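>>> Next comes the sequence, and after it the predicted model I'd like to discuss.
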Amino acid sequence: MNINKPYEEYKISKIPYINQIPKGWIEYPFYAIAYVKSVTKNVDEELLSVFLNKGVIKYNQSTGTQVHKPSQDLSNYQLVESGDLVLNNQQAWRGSVGVSKYRGIVSPAYYVFSLSNLINPKFGNYLFRDAVMVNQFVLSSKGVGSIQRNLYYPFLKRVRVLLPPLDEQDQIVKYLDFQLAKINKFIKSKKKLISILKEKKQAVVNEAVTKGLNPNVKMKPSGVDWLGEIPEHWEIKPLRQLLKPVSVKNRADLPLLSVVREKGVMLRSEMSKEENHNFIPDDLSGYKVVDIGQFAMNKMKAWQGSYGVSSYNGIVSPAYYIFNLFFDNKEYFHYAIRSKVYVNFFYQASDGIRIGQWDLSLNKMKDIPFFIPPEEEQSEIVQYIPHEFKRIEDSISKLQQEIDLITEYRTRLISDVVTGKVDVRDIEITEELEEIDIDEIEEDFNDNEEVVDSEECEV
């Protein structure tokens, strides 16, 4: 059966950017099918939030990186019941909307609507997040900043909502759930392969800086039970012989630096929004100078790998340790010290002080052993690692392209079906594939830091 079959008859549409709709479908003004509600004083209900690309989710299922946190006083938060439509007043124009499958409360800054019984809630969740509606939210909003546009109800209530008959909505939901289950499983498998390849990158470094490149070399005990053996001809030196603490006061002419766990020392001006989320005080007088070739470490997050040899002159937070590095091949040192082997050492030398932050003991750090191959081997390892990285990254890039393409197809498929470009009324769905857990796959698909923009909007 042709799944791209159009409807037999169409009629002219009044919806912006849509020329025609199936003859049996009806356009309703928004106010005729969505009714404003604002029920407050339900402080014991579960907190909900609205994410771009996710719709309405439980707040405790979010990433925890929200810019806006819940108010301590929840008395003005609005009750949302299953099947209610929720729109973020300032972010609806970007698609921060959804029909909730949960009962809970949301910020007073949101619009909450109960929906007409003319709408299957799951169909509504597909429709209201599609471009056919989001484009109209844009036209109903006015800019108040770079990414905030207030949605005005006098304009919103005139927005056109396209609805097929209820039985047809039910079939569309059934069809889209079926297709998206397959698509999301495909994406999940590709993401799993990407995770495996990223772990392989770490394994390449770990193996090279603890075992070398010659599998036949004679080995000796490393002196560390969990690490095992290292090549017999390698030296072992404590870090205190390679790293000497320094502290130079702030210079106003130098740029701000920070450490990104996956990349090392970076200019804050070149960091992404996700990477550059730490607070910067107005008074930088306590900040420390870092010179090119020095080793900078966030002592509170060293256990995560937040450190590296700097390629920049700049300043960093007072919470950093700065060291002069007495090691000729700084590139080798950077690869080795950022391997999981040494991250584990720093984890063991840190003491927890609060969630997400552990204070690295400088005295314990000084005794961490560093395994040093001869200079010629260091050079070989430094050449080997980037070569292996490129091979792995090429594979990751191909997988990412597959994810991007299927994601674009997913978006287009939803749009084509909910706007009537494709007729799915006669498509039969097998019982076997209907049993796939759509919600589980959907959440896994959306919660994707590498490939999906899951930026959260105000709670």
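All right, it came through fine.

>>> CA only for contacts and neighbour counts going forward, please
Fine.

>>> where along the stretch 351-459 of the chain do the strands fall?
In chain order, the stretch 351-459 of the chain shows strands spanning 357-360, 369-372, with DSSP state E, counting those that start in this stretch as the criterion.

>>> adding another structure so you can compare the two:
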Amino acid sequence: MWHRNVFNALGDAGVRSSLSVSDLLNISFLIPPTAVQARIVDFLNIKCVQINELRENIEKQLKILEEYKKSIITEAVTKGLNSNVEMKKSGINWIKKIPKDWTIKKLRYVTKNINDVDHYMPDDSEDIDKVPYLMISDLKSKISDVDFEKCKHISRRDYDVLSVKVKNEKDDIIFARYATIGTVMYIDKNLDFLVSYACLTIKPQNNIYGKFLFYYFKSNAFFEDISQYVNINTQGNIGKESLSKVKIIVPPIREQENIVEYLDKKCTEIDCIINNKKKQLEILEQHKRSLIYEYITGKKEV
């Protein structure tokens, strides 16, 4: 009944819809004989356990795939693609050695700017000329994947005011600094939009590709370094000054381009498998709901 939104339809239309006792007690139920109920319960217990076991197995596979992708990214952005290249000590414990002609710089030295919008929330707008205003939950791997139909929109006037401080452009990186630290989005095309003050916009200099920086932010090397700057209170967060101190391994620009091309291909392959696994989870959930519905309503018999 919950999956079919029966309770939502009965509840009031407030911000937090509620269901009264009388409404709940007046819902009609199909009541089969007790012996039939027992058979249905026994049957559904077995079937739901089987489905849940399948679900847990797929979720484990998803976790392994995500870790595998992160390891592929980490290896590429810290060691490069040539296993025979001469190496040198990096001076960073969790990285050990890096290719001889690579350098290590703090993020502030490979970026033009790291900034956010003013810390207030503009009102929603229904204007024809409105601009997307993204929250952390709206972020995808790249801006072209964002569902702009479902996100908040603000007026062009609010956009003009807020974008004076920071205006997002192609090749910039959006970095979530609250709660889900490390969620990043690459801006792969020019588009008028803003992100909330829970995010930082990072603008790379000419000595580093934005897409390479995007991948570096997804590596274990980055997470190891940034962990020392995360403030732990009600939720983890990191300020832009702290973020600017994080060390970044910087290959020559040509190698960055090759690494990005390699990771685009590898990550696309892994993401395809991940998406298929997620679809399997959706199908299992739908099957479970359908199974329960059909047997408790008498559409099928045990």
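Looks like it came in fine. Since this is a predicted model, take the numbers as computed values, not measurements.

>>> Kindly present the strands of the stretch 351-459 of structure 1 as JSON lines, with separate columns for mean neighbour count and distance to residue 442 of structure 1.
Rendered in JSON lines, the data for the strands of the stretch 351-459 of structure 1 read as follows (neighbours: other CA atoms under 10 Å; distance: least, CA to CA, whole Å):
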{"stretch": "strand 357-360", "mean neighbour count": "20", "distance to residue 442 of structure 1": "32"}
{"stretch": "strand 369-372", "mean neighbour count": "20", "distance to residue 442 of structure 1": "45"}
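
>>> Select, out of those, the one closest to residue 434 of structure 1.
Comparing these against residue 434 of structure 1 with CA to CA, the closest turns out to be strand 357-360 (44.4 Å).

>>> which residues are contacting stretch 199-218 of structure 2?
Outside stretch 199-218 of structure 2, the residues within contact range by CA atoms under 8 Å, 6 or more residues apart in numbering are 70, 73-74, 77, 110-116, 136, 166, 168, 171-178, 182, 184-186, 222-223, 240, 248, 250, 253, 256-257, 259-260.

>>> Counting neighbours, which of these end up buried?
Applying a neighbour-count criterion of 16 or more other CA atoms under 10 Å, the buried members of these are 70, 73-74, 77, 110-111, 113-116, 136, 166, 168, 171-178, 182, 184-186, 222, 240, 248, 250, 256-257, 259-260.

>>> Please go through structure 2 and pick out the longest helix.
As far as residue count goes, and with DSSP state H defining each element, the longest helix of structure 2 is helix 34-79.

>>> if we can go back for a sec, can I get the strands of the stretch 351-459 of structure 1 in CSV including distance to residue 391 of structure 1?
Formatted as CSV, the entries for those read as follows, by distance: least, CA to CA, whole Å:
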stretch, distance to residue 391 of structure 1
strand 357-360, 35
strand 369-372, 26
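
>>> So for residue 57 of structure 1, which of these sits nearest?
Checking these against residue 57 of structure 1 by CA to CA gives strand 357-360 as the closest, at 27.5 Å.

>>> quick one: that closest one to structure 2 mean distance?
Per the superposition on structure 2, strand 357-360 of structure 1 and its aligned residues are separated by 3.1 Å on average (mean CA distance after the TM-score superposition for structure 1).
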